[in-house]
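[1] 3D model of this:
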Amino acid sequence: MTSQGAPSLRDLYNNPSSSWSFVPVVDNNGNGASSSSTSASPAEASSYQWSSRNSLYDISSGIDIEPSSLNVSIAVRGAAMSALLVFFSTAVEIPWEVGKTLLQVQYVPREAHAVEEPEEVTEEEPPSEDELSADNDDAYFADEDGSSSRVNTPRPTDDRGYVIRQSVSDSSTRASYVIPLGTANGVWAMIKQVARWKPEGWLGLWKGLATTCLHNILLSKTQPVVRSILAAFFGPSNARSFSRPHVLSDFILSPFSLIRTRLIVQTSAVQHRRYTGPFDAFNQILHMYFHPQLFFPTILDSATHVLAESMGPRIAARLFSRLLGFGPNSHIAEDTHPFLWALAQLTSSCACLLITVPVDTVRRRLQAQTRGSAAPIATCVETRRRPYVGVVDCIYSILVEERSDLPLRPKKRRGHERKASRTGKERADAAETEISEPTSWLRNTGIGQLYRGLGMRIGANVILFLLTLFVPTEDADDGWTEL
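    Next comes the predicted model:
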């Protein structure tokens, strides 16, 4: 029996045709061309028209990818989402701005002292009969004319009969809407103080929110314009190394800073409030912006930020290169040493705060004062009654007149020390105890008043440094952000 193998398929193989075949298009009358079983020639394939509809997805294949007109609904929706994002981010930031601004403008003279806290109620032993008889004898033979506590000395008054306030520590003449002096030494402490103070409350932490939102929106719109102008004059690379674009944009929008400062500083009490909103404040104090004592600090503040942010990282990078032993031809750059460059930015940013924070403090104090024909405002914190003449006078007055040991701790006295029937020996011992109380050197200098909010800004720079390490950003040339 002979076995026969399977037939070979080699003879049945044909080379595939390189030409295309198409399905004929059916016209409107329902007449269709006959399908050709044979492959069409290249000339016929090139002259054939594609079908207007896709048989697989049943969609039109002739869609115009480029829009011919702007979709208004999508543009409005995008603008609304962007505005909401700016609003919520500003709402998180503005309480810290309120606390920092109030700390910067608060006036704390050297002779200021805190109001005594209410004494604690303590149970005391009833006095004996001998002590009662001795107290009665002292009271009987006491000289009433020599007792200063019983003499009502008249207090100076103004033309309208109101008592003139001699000191900011006088709680009897302090307005009910003014926060007590020296109760906060940091931004977080001031935030808590504003929230607890009845005329302000929690809503007082969001004063100037609308102004800040409008400022941030306009800032984002003017950044591309400033960037293009810098690139046209200095070139793209030089424009980026010169300064951050938003610094110059912030100078253009600096009137919003004046409005925001005065809205934050004024009290929230309705009967004493001067401005009802940002537009009302804009109409009343716009002419104040060009006052020399306000315009020059704005230029100084912007120029200080420009120099600090353009030259600071380079100086810090060169210092790190020398400390780490880099060669003369090698230096720290963003593309070669990203971690060291970020560390140099952090170091320079914290070091530049020693210059920029005092300038910002002086600018806020000058903005809180009334200039020109503008009406004075009732502030929610203590401010200097006599206005500053300029930048130099403001710095000198802060260093010479104010104290920095905040908060001012009130002295608690025991019940037997506050009794009116104390003997002379007990009064002398109490006075000696008060005189011998140690005082800090910050009581005799106002240098701490120039650096209110410094810790918060350093913390913000550290957080931003950590974010740049773990969360890469799309645009690395935006620089650092300062609260």
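
[2] use CA for all of it now, contacts and neighbours both
    Noted.

[3] after the helix or strand containing Leu132, next one along is what?
    Following DSSP states H and E, the helix or strand that holds Leu132 is helix 129-141. Downstream of helix 129-141, the first helix or strand assigned by DSSP H and E is helix 187-196.

[4] residues touching that following helix, excluding its own?
    By CA atoms under 8 Å, 6 or more residues apart in numbering, the residues outside helix 187-196 that reach it are 95-96, 98-100, 102-103, 179, 183-184, 200-205, 452-453, 456.

[5] buried among these? Make that a ChimeraX selection.
    Only the buried entries of these go into this ChimeraX selection, using 16 or more other CA atoms under 10 Å:
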select :95,96,98,99,100,102,103,179,183,184,200,201,202,204,205,452,453,456
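
[6] in helices, which of the contacts of helix 187-196 fall?
    Cross-referencing the contacts of helix 187-196 against helices under DSSP state H gives Pro95, Trp96, Val98, Gly99, Lys100, Leu102, Leu103, Met456.

[7] in a markdown table, list the residues you listed along with distance to Gly62.
    Below are the ones in helices among the contacts of helix 187-196 laid out as a markdown table (distance: CA to CA, whole Å):
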| residue | distance to Gly62 |
| --- | --- |
| Pro95 | 55 |
| Trp96 | 56 |
| Val98 | 58 |
| Gly99 | 60 |
| Lys100 | 60 |
| Leu102 | 63 |
| Leu103 | 65 |
| Met456 | 59 |
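
[8] helices of this protein, residue ranges please.
    According to DSSP H, the helices that the chain contains are 42-47, 72-105, 129-141, 187-196, 209-234, 236-242, 245-252, 254-265, 278-285, 292-323, 338-368, 391-401, 424-435, 454-470.

[9] among the ones you listed, which comes closest to Gln166?
    Nearest to Gln166 among these is helix 391-401; the distance by CA to CA comes to 15.4 Å.

[10] show me what counts as buried in that closest one.
    In terms of neighbour count (16+ other CA under 10 Å), helix 391-401 has its buried residues at Val391, Cys394, Ile395, Ile398, Leu399.

[11] wait, isn't the third one in contact with Val362?
    So the one you mean is Ile395. Yes: counting by CA atoms under 8 Å, Ile395 does reach Val362; the two are 6.9 Å apart.

[12] for the comparison step, fold the sequence that follows:
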Amino acid sequence: MASHHSQFNQSPPNPLRPYYIPPPPVPFESSAPASSANTTYAAPSSYAILQDFHEYSSDYLDSPSAGEAIRRVLDQAILKYTSILISQPFEVAKTVLQCQYVPRKEGGRSKHHGPRGDTATTEEDVGDSEEEEAKEESEEDNPWTTFETEVCFYTQASLAPDTGPRKMTDRAGYVLEEKEAAPRPDYMIRKVNPSSVNDCLKALWAKEGVWGIWKGTNATFIHSVLVSTLEAWTTSFLSAVLSLPDPGVTEIADSTHPLASLGVAVAASALTALVLSPLDLIRTKLILTPASSKPRNLLPSLRTLPSYFIPPSLILPTTLHAVLPSFINLGTPYLLKAKLHLDPLLNPTAYNFLNFLSSSVELAVRLPLETVLRRAQIAEAKPERTIVPVGRYAGPIGTAWLIMKEEERGKWGIEGLYRGWRVGAWSNAGVLGLGLLGVQGGTTHEF
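    Just a heads-up that it's a prediction; the model follows:
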């Protein structure tokens, strides 16, 4: 046995492993139970292997079962539908205010519409006031002319026709009829304040009840789900084709090509809006038509369209409404992180405040585009009855010009393009408050 050990230790090293030192040999045990025990614990059992694999898969391979996946999708759908139920009355009121035609009111007797539609003081009124002041001064100087002046005044007043207050005329000189003087049809709601969402909700509730303020809820839910799903799929597809990181997985600010990823995300938003434009048109039509009009379901309403593709008149307003707000929303995190070097965890106050300013700018850009788009949609749908008189559509720029020049424009002159702005403003304020409290919002793509 000793000679065997010496031969083992003195064996030449393997040329392929010159630095390998073999371990000392294990002494031979003569007892059988000990050898059987060593054999039992030498190799792991199959149960231990399966247990280790299960622990590894539970830690690194998080793949829920089919039941859990379905339950998760149902929970997200219920949460989404509930949020739409809460916000739908305000969206209905905002859409009604945006499409409602509100003719401009006359301020006073010294105001008139000039050739460009603006209000100005006439030269005749200025001359009349100057003549009255001169007459008062002359009467004080010569009281004997008072009687003669009064006689002439009464004589001229008795012979002059009673024309009444001045009426608005067009450029050709014809008197314009007051449309609001005529009684409204039974299917229309009463005239509402164009700047009050609450007044519009009261009018809808008084006319149509619950069905009036929750119009188009199912269409809004389906449209919202399809927008998030199709936009995420389009973004992933374009990113894969162009060999870019998916903005849905990696943030644009962390991308290797942030500007290209931003362009892909904005393009996906525009393509999604163009594809789903017929569904958005039906949603607007369901909101602006009476609850008694037929059809009220989504599929029968889609069948009434001449085509399932976007009408040519809606391509430009739909593209503008999708591209510009998306560019501001998606480009803000890149600007704050990459250019201003602000982190939401390290600089929460500054980050949330600048994000609030960006949301306000996005709201200021989106509302005029949304107003023009809604009027274009209702003009394309051509419903027989609407709950309010709707304004005409004359292209994106022409419609905005008509709203500012022919309709009630408010104190600042542009409030006709920002009807229902309080809904978005309160939403942005709520997001700012939650951000300052440390509550982060949900992800954009929930489905």
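
[13] one step back: quick one: which two of the buried residues of helix 391-401 of structure 1 are the most distant?
    Spatial extent of those (CA to CA) is set by the pair Val391 and Leu399 at 12.6 Å.

[14] returning to what we had before: and among the helices of structure 1, the most buried is which?
    Among these, helix 254-265 has the highest mean neighbour count (mean count of other CA atoms under 10 Å), at a mean of 23.

[15] average offset between it and structure 2?
    Once fitted to structure 2, helix 254-265 of structure 1 is off its aligned match by 1.3 Å on average (mean CA distance after the TM-score superposition for structure 1).

[16] what helices or strands is that helix leaning on?
    On a contact count with 3 or more CA pairs under 8 Å, 6 or more residues apart in numbering; DSSP states H and E, helix 254-265 of structure 1 meets helix 72-105, helix 209-234, helix 278-285, helix 338-368.

[17] how about JSON lines for those, with distance to Asp170 of structure 1 added?
    Below are those laid out as JSON lines (distance: least, CA to CA, whole Å):
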{"stretch": "helix 72-105", "distance to Asp170 of structure 1": "19"}
{"stretch": "helix 209-234", "distance to Asp170 of structure 1": "33"}
{"stretch": "helix 278-285", "distance to Asp170 of structure 1": "31"}
{"stretch": "helix 338-368", "distance to Asp170 of structure 1": "22"}
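
[18] and of the ones you listed, who's closest to Phe465 of structure 1?
    Per CA to CA, nearest to Phe465 of structure 1 of those: helix 338-368, 6.5 Å.

[19] for that closest one, packing partners?
    Judged by 3+ CA pairs under 8 Å, 6+ apart, helix 338-368 of structure 1 is in contact with helix 72-105, helix 254-265, helix 292-323, helix 391-401, helix 454-470.

[20] quick one: the first one to helix 454-470, angle?
    Going by axes from the mean of the first three to the mean of the last three CA atoms, to 10 degrees, helix 72-105 of structure 1 is angled at 140 degrees with respect to helix 454-470.

[21] Ala460 of structure 1 maps to what in structure 2?
    Under the alignment (TM-score structural alignment), Ala460 of structure 1 maps onto Ser427 of structure 2.

[22] who touches both of Ile395 and Val362 of structure 1?
    In contact with both Ile395 of structure 1 and Val362: Leu450, using CA under 8 Å, 6+ apart.

[23] neighbours of the counterpart of Pro180 of structure 1 in structure 2, just the number please.
    Here Pro180 of structure 1 is matched to Arg190 in structure 2, going by TM-score structural alignment. When neighbours are counted by other CA atoms under 10 Å, Arg190 of structure 2 registers 19.

[24] state the distance from Arg190 of structure 2 to Ile387 of structure 2.
    Going from Arg190 of structure 2 to Ile387 of structure 2 by CA to CA, to the nearest Å gives 9 Å.

[25] distance of the residue in structure 2 that Arg110 of structure 1 lines up against relative to Ala219 of structure 2?
    Under the alignment (TM-score structural alignment), Arg110 of structure 1 pairs with Arg104 of structure 2. Counting by CA to CA, the gap from Arg104 of structure 2 to Ala219 of structure 2 is 34 Å.

[26] so who does the aligned residue in structure 1 for Lys80 of structure 2 touch?
    In structure 1, the residue paired with Lys80 of structure 2 is Val86, using TM-score structural alignment. Residues near Val86 of structure 1 by CA under 8 Å, 6+ apart: Cys213, Asn216, Ile217.

[27] shared with structure 2, which of the residues you listed?
    Of the contacts of Val86 of structure 1, the ones still in contact in structure 2 (both residues aligned by TM-score structural alignment, their matches' CA atoms under 8 Å) are Cys213.

[28] of the contacts of Val86 of structure 1, which is the nearest to Glu432 of structure 1?
    Among the contacts of Val86 of structure 1, and counting by CA to CA, the member closest to Glu432 of structure 1 is Cys213, at 55.3 Å.

[29] the closest one maps to what in structure 2?
    Looks like Cys213 of structure 1 aligns to Phe221 there (TM-score structural alignment).

[30] right, and its match touches Ser83 too?
    No: the pair Phe221 of structure 2 and Ser83 fails to qualify as a contact (CA under 8 Å) at a distance of 9.5 Å.

[31] okay, now the spatially closest residue to Ser167 of structure 1 that is not a sequence neighbour: neighbour count?
    Nearest non-adjacent residue to Ser167 of structure 1, counting by CA to CA, 6 or more residues apart in numbering: Ala112, 7.8 Å away. Per other CA under 10 Å, the neighbour tally for Ala112 of structure 1 reads 18.

[32] return the distance of Ala112 of structure 1 relative to Val178 of structure 1.
    Taking CA to CA, one finds Ala112 of structure 1 at 15 Å from Val178 of structure 1.
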